[in-house]
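1. Here's my sequence, what's the structure:
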Amino acid sequence: MNSESLDGRLLFAIPKKGRLHEKCLSLLAGADIQFRRHHRLDVCVSLNHNIALVFLPASDIPSFVGKGNVDLGITGHDVILEANMQDFVVEEQRLGFGKCSLQVQVPEAGPIKSVDDLAGKRVVTSFEVLAKGYFDKIDARLGLQGEAKTKIEYVGGSVEAACALGLADGIESGDTMRAAGLHAISTVLDTEAVLIRSATIKHPELTTLINLVSRRIAGVIAASKYVVCQYNIARDKLPAAFQITPGRRAPTVSSLEEEGWVAVSSMVEKKMIAKVMDNLVEVGAEDILVFNLDNCRV
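-> You can find the predicted model right below:
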């Protein structure tokens, strides 16, 4: 592998480890981006596309994409904001995995009950930029200035220990800290994995391939969220059925051999399918079938 072998290829940054890594590998497989990564190498070329995969720490990906060093990337929405790269990248789509909440948490038995109580005190966090932006607004609203402002201190790990050791009055964390005797008093940000590209087009010749990859990934994500629901129903009951299964755009309706009856096919959110089936029975639908989607284009 050398730099010449990457010339003209779309560079796609993937988290090299952590909670996003395995999900990204499944996403690449669903999008039919085939590759063989040699042991310990962080760059490999696709076997069936003009793409090179670059495996990077998730925290580095927003900067690499924003500065145009790579063309596409997958990382967390919170990581983009923490890196101050939101003006330099475009979020192509949210991916539905890697979801978590960045929360302000304090000792359950302590006197602090709200973020206003915490303002002006010490907060430790691994998300220094986000925490400062959040508490700067609270400080401004409460009129806290200078030494009276909230003190934000960076801790790379084990933030839950800071309160117990007396190092901080509160923490900002994306993890559940109930076992450490903490509870959330505010949510700073809800986040998940996102597909991003540079806000400035550096390689216009790769736009078609970027769009292809983005569509394929959108199809994989949609297939994971939806099922196809098919059922038979009397034509005069279609309006009620359409209220239950409106589909992404509209249901597909086909006439049956039996006069006055139709077959309906519609995409339904997987998490809602049990309730949808119950409601269809109530309006007169019969022969209700559900099919999982392996892939799709939406």
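2. from here on, contacts and neighbour counts on C-alpha atoms
-> Will do.
3. Off-centre distance for stretch 237-257?
-> The chain centre lies 31 Å from the centre of stretch 237-257; the measure is CA atoms, centre = their mean, to the nearest Å.
4. Please spell out which residues along that stretch are buried.
-> 238, 241, 244-247, 251, 253 (16 or more other CA atoms under 10 Å).
5. Which of the helices or strands spans residue 194?
-> strand 193-198 (DSSP states H and E).
6. Could you check the angle the helix or strand just after that strand makes with strand 193-198?
-> Remark: after strand 193-198, the chain's next helix or strand is helix 207-225, criterion DSSP H and E. Computed by axes from the mean of the first three to the mean of the last three CA atoms, to 10 degrees, the angle separating helix 207-225 from strand 193-198 equals 170 degrees.
7. which residues touch stretch 176-194?
-> Taking contacts as CA atoms under 8 Å, 6 or more residues apart in numbering, the residues outside stretch 176-194 that touch it are 20, 74-78, 91-109, 113-115, 134, 160-161.
8. How far does that stretch sit from its chain's centre?
-> On CA atoms, centre = their mean, the centre of stretch 176-194 falls 16 Å from the chain's centre.
9. quick one more, to check against the first:
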Amino acid sequence: MPVALIFLPAADIPTFVGEGKCDLGITGLDQVMEANMFDSVLDLLDLQFGKCKLQVQVPEEGEYNEPAQLIGKKIVTSFTKLAADYFEDLEKTCGASTGNTTIKYVGGSVEASVALGVGDAIVDLVESGETMKAAGLKAISTVLTTSAHLISSKQPRFPELVETIFSRFQGIMAANSYVLCNYNAPRSIVPDVLKITPGRRSATISSLEKQPGDTEEWVAISSMVEKSRIGHVMDELKKAGASDVLVFDINNCRV
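-> Model prediction:
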């Protein structure tokens, strides 16, 4: 596939994609919102990795326990737009003058800002929380929950290629989220078992050769099932009268 890969800081990717310099990009949802580029990019897919929270953090042993207590204080962050929007909404909710809270930009080591006296609180990304705890901070509010997203330009130079790559990402995401469940069942219970395994669109049903001693017709059913539910689904199929329940991983697919 004739694709050039360009490695850029996450904060720059929304601008490069939004201005049409790159057709596709992978960056955090927080970066797209901070760059205010949703008018210029399409949010194609949540890639479900790099999950974290943009949170308001204060000294663990300090006087602040509610975000409203920070109105009129100094807030240090790398996300000045998101922090400013959050505190402007908070000021309106509390009936305070808007713009009364000072938002100060720091590019790195934001968690050290409170201890060094640069600000009263910070707004920063939290993944495991270990860095926050090490800095003696605690979270009192969540501004945004974010993860890595696939974005595209609204006017890509190679739209067919964008669609192909997007489809491949969708296939991998679906393959990671689903398994293929195959089982046999008497035709009389098909309506019941299809309620358990309806599939993404519908299940595949094939007739089985009737064996000596069978009193009714049997069918083989194949259906995509969410991986997180498969244990419960197998139990329910067994209770409903299905047999030979098999589960297979999906390496890739197109949905």
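10. so what corresponds to residue 242 of the first structure in the second structure?
-> Counting by TM-score structural alignment, residue 242 of the first structure corresponds to residue 194 in the second structure.
11. Just list the residues touching its match, thanks.
-> Applying CA under 8 Å, 6+ apart, the residues near residue 194 of the second structure are residue 203.
12. Not counting sequence-adjacent ones, nearest residue to residue 180 of the second structure?
-> residue 224 (4.7 Å; CA to CA, 6 or more residues apart in numbering).
13. Could you pull up the residues touching the corresponding residue of the first structure for that neighbour?
-> Counting by TM-score structural alignment, residue 224 of the second structure lines up with residue 267 in the first structure. With contact taken as CA under 8 Å, 6+ apart, residue 267 of the first structure is in contact with 226-229, 245, 247-248, 251.
14. Sticking with residue 267 of the first structure, tell me its helix or strand.
-> Assigned by DSSP H and E, residue 267 of the first structure belongs to strand 261-269.
15. element containing the equivalent of residue 16 of the second structure over in the first structure, please.
-> Counting by TM-score structural alignment, residue 16 of the second structure corresponds to residue 64 in the first structure. Assigned by DSSP H and E, residue 64 of the first structure belongs to helix 61-66.
16. list the helices and strands whichever helix or strand comes after that helix packs on?
-> Counting by DSSP H and E, the next helix or strand C-terminal to helix 61-66 of the first structure is strand 72-76. Packing partners of strand 72-76 of the first structure (3 or more CA pairs under 8 Å, 6 or more residues apart in numbering; DSSP states H and E): strand 10-15, helix 61-66, strand 193-198.
17. wait, residue 89 of the first structure sits on residue 69?
-> No - counting by CA atoms under 8 Å, residue 69 is not a contact partner of residue 89 of the first structure; they are 12.0 Å apart.
18. Comparing those two, which shows the higher neighbour count?
-> Taking neighbours as other CA atoms under 10 Å, residue 89 of the first structure and residue 69 compare with residue 89 leading, 23 against 15.
19. who are the neighbours in contact with the counterpart of that one in the second structure?
-> Alignment note (TM-score structural alignment): residue 89 of the first structure maps to residue 41 of the second structure. Counting by CA under 8 Å, 6+ apart, residue 41 of the second structure touches 14, 17-18, 151-154.
20. rerun that using 6 Å as the cut-off
-> 18, 152-154 (CA atoms under 6 Å, 6 or more residues apart in numbering).
21. go on, residue 16 of the second structure?
-> residue 22.
22. on that earlier part again, what's the distance between the residue nearest to residue 180 of the second structure and residue 193 of the second structure?
-> Residue 224 of the second structure sits 13 Å away from residue 193 of the second structure, taking CA to CA, to the nearest Å as the criterion.
23. do the same with residue 163 of the second structure
-> Counting by CA to CA - residue 163 of the second structure and residue 193 of the second structure are separated by 36 Å.
24. For residue 59 of the first structure, grab the count of nearby residues.
-> 16.
25. Kindly provide the distance from it to residue 126 of the first structure.
-> Noted for residue 59 of the first structure: a distance of 12 Å to residue 126 of the first structure, by CA to CA.
26. Likewise for residue 180 of the first structure?
-> Distance, residue 180 of the first structure to residue 126 of the first structure, by CA to CA: 17 Å.
27. cool, and residue 224 of the first structure?
-> Taking CA to CA, one finds residue 224 of the first structure at 31 Å from residue 126 of the first structure.
28. now do residue 134 of the first structure
-> On the measure of CA to CA, residue 134 of the first structure and residue 126 of the first structure end up 14 Å apart.
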